[in-house]
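S.K.: predicted structure and sequence below. I'll ask about it afterward.
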Amino acid sequence: MVDHVHETIIRASSDVSQKKKELLSSAMKRTSEWISSQEIPSDINVQLGEATFSLHKFPLVSKCGYIRKVVSESSDAGVSFIQLSDVPGGAEAFELAAKFCYGINFEINVENIAMLRYVAEYLEMTEDYSVGNLVGRADSYMNEVALKTIAGAVSILHMSENFLPIAERTKVVSRCIDAIAYIAWKESQFCTSARSDSGSEEVMSSAASHQRPVVEWWAEDLTVLRIDIFQRVLIAMMARGLKHYAIGTILMLYAQKSLRGLDIFGKGRKKIELQQEHEKRVVLETLVSLLPREKNAMSVSFLSTLLRASIYVETTVACKLDLEKRIAMQLGHAVLDDLLIPSYSYTGDTLFDVDTVQRIVTNYLESEMRNHAVYSADDEYFSPPQSDVDRVGQLIEKYLAEIATDRNLPVPKFIKMAELIPEQSRPTDDGMYRSIDIYLKAHPALSDMERKKVCSVMDCQKLSREACAHAAQNDSNGFAMPWMVVEVANLLPLMAN
């Protein structure tokens, strides 16, 4: 049985080897067909790896400066063998270049133009050796056909990633990037009619939403690019003046594709391969550096996703702080899920990353005080716009109630988060009462002193009648301290009046 299996493996290996040899020799067979029609025996063999081409010197040296130099500089006047190494595109590319030398027609298209341009550069197929040579033909095709569309330019740029540094030396990379940036900017100009000259933020936001699908039809093409090339394309687009809503759409599409495989919404951090983690880290740090500076250019949900991923793969502190500040700027538009960032820790810490949310809220409050506060005659700060503060206050109350169930959440963290809720956003303390009730029931082992500290963040005078009634009867559930039972009980008659 073992011998049979061994024999099968040997036979399979032999079949694979045979197929490989057949593929490698396919170029030689085609070349033989060309030269047989010439009725002139081949006088030179060109070897690339395991592939050997039997060709004629004259058509090669008449168009290939590199081969002309090899032949002329050889000590053997009748040189009949040349070995080439590191040819861009390998045997497939050289075959097309040889066809060009022989005058054999073949199709130049977006799929092979990059390879043709680089093998032509390698072989020095320039106008110095023949009019209408392959370098010029390839450049003409790029300028007149391939670089006229974003899809064509991206395709060439993507293939060029495999041919660095010759792709840089020939300036094909820079030409593709310039073409993409120009066409993208030009396309965006057709969308500007939806914008209003009034400068209204609501109109601008509506216009950006209307134009986004128009951007997406070509932005998807850019997601195939390597992150360093993608970065250069985005910078070129911004230099052209492409609008922030278009840049934002491109970044979101690229992030969605590049961050696949990260379980950033799960509980706990799953180990991933070091190489993959490093690649994701580089992508994230680059994307964050490219984010538009305009407020509301990116949704809070997207920024939160980037922050989760940044924490997950442990990007630089600067990268994470940048995202936290961006979220803080738009906290009034956030929803609860945006703040429920899992704690990616192996140490059994809190379920959610409370420290990060605390920094975000602190940034928001400090920013609001800087941007909107003014001094009164008594040198006291007026509050920022009430509607925004109200939304943020309600959001933090919801967050506090959500994290209160975590048995690993210590009293100081709970209190610190509760104290961040703006006072002016709390017409009643019913939301705070609910959070404290949940916390105390989830932490029955707290000492009397700890329970009193937790309850101290609430103002009983700001409880509604329903909350007071609930609190007065809540002692059996372990909520209230005796002093609180008395206080809320005294409030009930006053509320009745």
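M.R.: Everything's here; your move.
S.K.: from here on, just use CA atoms for contacts and neighbour counts.
M.R.: Noted.
S.K.: tell me what the host helix or strand of Val288 is packed against?
M.R.: Following DSSP states H and E, one finds Val288 within helix 274-290. If you count contacts as 3 or more CA pairs under 8 Å, 6 or more residues apart in numbering; DSSP states H and E, helix 274-290 packs onto helix 227-240, helix 244-258, helix 300-313, helix 317-329.
S.K.: show me what secondary structure element comes after the helix of greatest length in the chain.
M.R.: Longest helix in the chain, counting residues (DSSP state H): helix 2-36. Next along the chain after helix 2-36, taking DSSP H and E as the criterion, comes strand 44-48.
S.K.: okay, pairing it with this:
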Amino acid sequence: MEACCDLQVDVNGEETFLVDKKIISLYSGRLRKLFGKSAGAVDNLKVIFHDFPGGSESFELVSRFCYSSRQMEITPYNISLLHAAAHFMEMTSSVSGTDTNLMELTQKLLDEIRYWMWPELLVALKQCQELLPESNVSTVIEKCLDSLIRRLVLASETSPSPSISSSNSSACRLSCDTKSTESLRNGLFSRSTWWFEDLLFVSPSLLEMMIRSMISHKLDHVIISKFLFYYQKSKLPVASSSLEKGKIIEAVIDALCMLERSSVSCKSLFGILRVALGLNMSRGSRNKLESMIGSQMDQATLDNLLVPSPYGTNYLYDVNLVLRFIKAFLCFRVSKQLKKVGGLLDLYIAEVAPDPCLKLSKFIALVSALPDSARDSYDEIYRAMDMYLEVHSGLSEEEKMRLCSALNYDKLSPESHKHLSQNTKFPSKTAIQALRTKQCKLKSLLQASKDPKLPNGESPCALSKGKVKDEEGDQIVIYAGELDPMADNERLRAHLQGMQWRVMELEKVCWKMQTQMTKILKAKTPSHSSARSLPKLCS
């Protein structure tokens, strides 16, 4: 066909093509509409496209298709460009009485996507990604992703080899010359992760769509999470700007949120957190990350929690971040995890207590963050409070009382009770409270020894003797086990006499405690020595 070049087409400012107006407009509904509006014949026509999908390369392919009377071969390597260009040029009409047009031809090839090879799928998907977001290639993307992920699922269920044949998908096969195959042969990737390297080209904007497709095809969530962490570690070092890094992190976090919580590694989440702290991330993505970490607080370590405070603050560690973790944990917590997290938080509190810039309100918030049932003992909290008061010696009596109100005296050991009653850094009322708690415990023991029926329903006749020490170091006799009163009446009588004698001893101990409390009220004066280092108890 002899063609005359009577039309100039400027494609996105990249290149100007000289084409036959009649031939091009014969296939393009968009140009037919444009030329139909012009009055009469016009010489030296010029059309300028500013947003032609795929640019000059794509327009050249469309021109070849028009000039070759639809004989140009459409392959997986050019289908994305042709499909997008056909949409843009409105090449949806049949020509010369045929039933086919460019849109139908590309759709026909897409219908045979199960016969495509692995590298062909990757190239088509890459081209679609480059055409986003302006072009209408969603159909190609969906079909490529669907085919890719079906093969990944099939590969994980059958053979470790990336060359697959399935009776359901006929010629479902993968290339033997891809990077994934080389990685597999070199032992760099396991059977389930050989494809990680091949899919690193996926952009953050396409990542979510791909992960949703993986989930819908029931790919193992653990494998998906491993890919996301691998994706993050591989993409960040080559990102050109902080903005690009932020988009990568946000895309990974959004994708991880779609997975089962148990499939996501807590250690890896903290790795993302440390990277994210230096980036301008959205508040929504940061909240999602903190929520995921909080749900796995029982797997965290002290080192994980020791995150430096944000820029511009003067305290050492980011206490607010840990408080948000605890809040998230309490939304997901299981009772068996509570005490483990309680022990971890006690270690953290002891670590931040010597910080001279840590505000009293933040310290109290840490101590009170978990319910009382999270701790069997408050000894570690008492030691942390002792360190805090050592460093913050300028607190008022009222502030000290606020601090001590978070202390559960009933869960202090005898040693801590004794230390607290003599600790001049604590307010007098606190020491008195400790002594009263101690006295109440002794009275309870005294009452139990007088009662012929013990709490478990046993009688004194069913007890044998043992010894423990009270806070003052004195021995107190307790009884456990069973005796046979018929076999040894004399021994039983001796035990009862011993119990009566110990009751008298306990009454003397209570009297001594009351005397000590009176002395504290009258003569206790706090020490303000500042030359002393942290107390040995807290070191």
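M.R.: Received the coordinates, thanks. Fair warning: this is a prediction, and the values are worked out from it, not measured in the lab.
S.K.: tm score of chain vs chain?
M.R.: Overlay of the two chains. TM-score (TM-score structural alignment, normalised by the length of structure 1): 0.62; 405 aligned residues with a CA RMSD of 5.0 Å.
S.K.: what residues are up against the corresponding residue of structure 1 for Asn304 of structure 2?
M.R.: Matched across to structure 1, Asn304 of structure 2 falls on Asp338, judged by TM-score structural alignment. For Asp338 of structure 1, the contact set (CA atoms under 8 Å, 6 or more residues apart in numbering) comprises Val300, Ser301, Ser304, Thr305.
S.K.: could you find the closest non-adjacent residue to the second one?
M.R.: If the residues on either side of it in the chain are set aside, Ser301 of structure 1 comes closest to Asp338, at 5.7 Å by CA to CA, 6 or more residues apart in numbering.
S.K.: go on, the third one?
M.R.: Closest residue to Ser304 of structure 1 apart from its sequence neighbours, by CA to CA, 6+ apart: Asp338 at 5.7 Å.
S.K.: what helix or strand does the one you found sit in?
M.R.: helix 336-339.
S.K.: hmm, back to that, which of the helices and strands packed on helix 274-290 of structure 1 is buried the deepest?
M.R.: helix 300-313 (a mean of 22; mean count of other CA atoms under 10 Å).
S.K.: ok, the most centrally placed residue in structure 1 to Leu225 of structure 1 distance?
M.R.: For structure 1, the residue nearest the mean C-alpha position is Ala255 (2.7 Å; CA atoms, centre = their mean). Separation of Ala255 of structure 1 from Leu225 of structure 1 (CA to CA, to the nearest Å): 12 Å.
S.K.: could you do Ala138 of structure 1 as well?
M.R.: From Ala138 of structure 1 to Leu225 of structure 1 the distance is 22 Å (CA to CA).
S.K.: looking at those two, which one has more neighbours?
M.R.: Ala138 (21 against 18; other CA atoms under 10 Å).
S.K.: residues in contact with that one?
M.R.: Ile113, Leu116, Arg117.
S.K.: same thing but at 10 Å, please
M.R.: Ile108, Asn109, Asn112, Ile113, Ala114, Met115, Leu116, Arg117, Tyr118, Ala120, Gly132 (CA atoms under 10 Å, 6 or more residues apart in numbering).
S.K.: got it, and Lys226 of structure 2?
M.R.: Per CA under 10 Å, 6+ apart, neighbours of Lys226 of structure 2: Thr193, Phe196, Gln232, Leu256, Ser263, Val264, Ser265, Ser268.
S.K.: and if we set it to 6 Å?
M.R.: Contacts for Lys226 of structure 2 (CA atoms under 6 Å, 6 or more residues apart in numbering) come out as none.
S.K.: I am finished for the moment; much appreciated.
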